[in-house]
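Visitor: Provide a 3D model corresponding to the input given below.
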Amino acid sequence: MQNLKISLVQTPLDWQQPEPNRTRLAELMAPLAGQTDLIVLPEMFTTGFTMAPDEVAESMSGPTLGWMKEQAASLGAAVCGSVVIEDQGYRNRLLFVTPDGAVEHYDKRHLFRMANEHQYYVAGNSRKVIEYKGWRILAQVCYDLRFPVWCRNRNDYDLALFVANWPAPRRNAWRTLLLARAIENQCYVAGVNRIGEDGKGLEYSGDSLLVDFKGQALLDASVGEAFVKTGTLNADDLQRFRDNFPAWQDADEFSFFSDVEDDFA
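Guide: A predicted model of the protein is given here:
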């Protein structure tokens, strides 16, 4: 497994305006051509966190996925982030697109009931680990971060991705839980959040982070600051830490009974 360069894109989003958001993001990502392996965008990066999926949803053959394929090919890097997709109901779907045009996806499992997301979207029912450049990557979306059982590392991933629209009043929880997920799962964690104000008047502070397996921040920035930052994940350091401090061997055995396809064991 080689080292992995990962770029976090923290930006404001235009409310329910896919084309302006794609244009801005393309401009922000352009300097990354040939400089990174993976680019991570926020949750619902074309619209902001909207409860009007009937107005903005796209299909899996829609313009945003096509745009992601173009960007991944031209930049020579995988591109990921979540989009409102219509597929047997509306989905808050994380799309992961590689330079060769391959597409993986994960549908958000935990829908944010405090915003009534569960009334507008269909929850995902399967956990997703994506293999890319030798790395095993767990795909997660926003509110999933609060549920450690769902995020639990079963010795099957090396990096957890959390894309989000996480409001500023709860920024301490966001930052704390990203560090906790990294420490308890002995993995790298990348959390990408938006900044600015959305169409409902909610403020977002960003606080996007890249965290190592000890819970130490590798990438961070001032509150509310737009940025594109790249960090390197060291495969040897991760494996050495897991070998020298094998806490995972003492994890409790349990089964998770649910309607999900992928039971925990």
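Visitor: from here on, contacts and neighbour counts on C-alpha atoms
Guide: Will do.
Visitor: Please give the element, helix or strand, for residue 150.
Guide: Element membership of residue 150, judged by DSSP states H and E, is helix 148-151.
Visitor: Excluding its own residues, what touches that helix? List them.
Guide: Helix 148-151 has contacts (CA atoms under 8 Å, 6 or more residues apart in numbering) with 127, 144, 145, 181.
Visitor: buried sites along it?
Guide: In terms of neighbour count (16 or more other CA atoms under 10 Å), helix 148-151 has its buried residues at 150, 151.
Visitor: Relative to the whole chain's centre, how far out is that helix?
Guide: 15 Å (CA atoms, centre = their mean, to the nearest Å).
Visitor: which is the next helix or strand following it?
Guide: Moving on from helix 148-151 towards the C-terminus, the next helix or strand you reach (DSSP H and E) is strand 159-164.
Visitor: So which other helices or strands are in contact with the helix or strand that comes right after that next one?
Guide: Using DSSP H and E, the helix or strand that directly follows strand 159-164 along the chain is helix 171-185. Helix 171-185 sits against strand 188-193, strand 209-211, with contacts defined as 3 or more CA pairs under 8 Å, 6 or more residues apart in numbering; DSSP states H and E.
Visitor: Next, the second sequence, to be compared with the first:
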Amino acid sequence: MSTLTFALLQSSLHWLDKKANLAMFEKQLANITNQPDLIVLPETFATGFAVNLDCGEAENGSVLSWLKAQAKHYNAVIAGSVLVTQGSKKANRFYWVQPNGEVSYYDKRHLFCLGNEGEFVVAGQTREVFELNGFKILPQVCYDLRFPVFQRNNNDYDVMINIANWPAARRNVWDTLLMARAMENLCYVVGVNRVGEDGNGIAHSGGTAVYDFKGE
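Guide: A predicted model of the protein is given here:
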């Protein structure tokens, strides 16, 4: 029977400081004791959720190069979202990077209107499913969690992964929706959120979790 081992990195983030964030995550990765198949980082792990600021990466920028290096070094798939420049806007891009350097991605579909994300970020148009160790995996980013129709399981995935910068003020919503998505789709759900206060003064309380198809 196939297995899938995760390393889920819940952390505070240095606001707009890519160098500090990447160095911090390198230290956290070095402390992993068991060999994971998949390493998952939070949404916008290199910058924080600074969608309105000039912090977009090039398509093949330094953060993607870093992800490739970590995937190769740890012989594991590594995933996390990066703000990638797309013309005058950005994409909130969930990267899926394999140890052999192969890159797949999903662009966040549902943009956070209360944070004016749609003014600065281009919404993704496609639903993607990745595969690892025989498991089919649906990538989602933060606000996507509130749209169950988009996540409906048509027997095309086994695990849903949502990475987020989900505020502490709505932590109960995060916890409840992760559980609900697992039960209604009869799948495993992995949620990875950040902690700490961001540059806009918004607090985050984590809640990184894994639920089985019974919501447990």
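Visitor: Overlay them and tell me the TM-score.
Guide: TM-score for the superposed pair, counting by TM-score structural alignment, normalised by the length of the second structure: 0.97. Supporting figures: 215 aligned residues with a CA RMSD of 1.1 Å.
Visitor: ok so, going back, I'd like the helices and strands packed on helix 171-185 of the first structure written out as a markdown table, with mean neighbour count and distance to residue 62 of the first structure added.
Guide: Rendered in a markdown table, the data for those read as follows (neighbours: other CA atoms under 10 Å; distance: least, CA to CA, whole Å):
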| stretch | mean neighbour count | distance to residue 62 of the first structure |
| --- | --- | --- |
| strand 188-193 | 27 | 24 |
| strand 209-211 | 27 | 30 |
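Visitor: ok, residue 128 of the first structure touching residue 96?
Guide: No. Using CA atoms under 8 Å, residue 128 of the first structure is not in contact with residue 96; the gap is 10.9 Å.
Visitor: who has more neighbours, these two?
Guide: residue 96 (26 against 16; other CA atoms under 10 Å).
Visitor: Chain neighbours aside, what residue packs nearest to the more buried one?
Guide: If you skip the residues right next to it in sequence, residue 96 of the first structure has residue 80 as its closest partner in space, 4.4 Å away by CA to CA, 6 or more residues apart in numbering.
Visitor: Hmm, residue 44 and the one you found touching each other?
Guide: No. Residue 80 of the first structure lies out of contact with residue 44 (CA under 8 Å); the separation is 10.8 Å.
Visitor: What does residue 10 of the first structure correspond to in the second structure?
Guide: The pairwise alignment with the second structure assigns residue 10 of the first structure to residue 10, based on TM-score structural alignment.
Visitor: any shared contact partners between residue 128 and residue 96 of the first structure?
Guide: Joint contacts of residue 128 of the first structure and residue 96 (CA under 8 Å, 6+ apart) are residue 105.
Visitor: and the residue nearest the centre of the second structure, what is it in contact with?
Guide: For the second structure, residue 163 is the residue whose C-alpha lies nearest the centre (CA atoms, centre = their mean; 3.0 Å). Listed by CA under 8 Å, 6+ apart, the contact set of residue 163 of the second structure reads 40, 41, 42, 43, 80, 81, 140, 141, 142, 191, 192, 193.
Visitor: neighbours around residue 66 of the second structure, how many?
Guide: Using other CA under 10 Å, the number of residues around residue 66 of the second structure comes to 13.
Visitor: Next secondary structure element downstream of the helix or strand containing it?
Guide: Per DSSP H and E, residue 66 of the second structure falls inside helix 62-74. Of the helices and strands lying after helix 62-74 of the second structure in sequence (DSSP H and E), the nearest is strand 77-86.
Visitor: Quick one: name whatever helix or strand follows that following strand.
Guide: Towards the C-terminus, the helix or strand next in line after strand 77-86 of the second structure, according to DSSP H and E, is strand 89-97.
Visitor: Report all helices and strands that whichever helix or strand comes after that following strand contacts.
Guide: Next helix or strand after strand 89-97 of the second structure toward the C-terminus (DSSP H and E): strand 103-107. Counting contacts by 3+ CA pairs under 8 Å, 6+ apart, strand 103-107 of the second structure packs against strand 89-97.
Visitor: Pull the residues that contact the strand it packs on.
Guide: With contact meaning CA under 8 Å, 6+ apart, strand 89-97 of the second structure is reached by 43-44, 51, 56, 67-68, 71, 77-85, 103-108, 120-124, 139-141.
Visitor: Redo the contacts of residue 163 of the second structure as TSV? Include distance to residue 30 of the second structure.
Guide: Output for those, formatted as TSV (distance: CA to CA, whole Å):
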residue	distance to residue 30 of the second structure
40	14
41	14
42	17
43	20
80	17
81	20
140	26
141	25
142	26
191	22
192	19
193	20
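Visitor: Just among those residues, which is most surrounded?
Guide: Neighbour counts for these (other CA under 10 Å) peak at residue 42, which has 32 neighbours.
Visitor: Kindly confirm my reading that the match of residue 10 of the first structure forms part of a helix.
Guide: No. For residue 10 of the second structure, which was evaluated using DSSP: H, G, I helix; E, B strand; the rest coil, the result is coil, with no helix membership.
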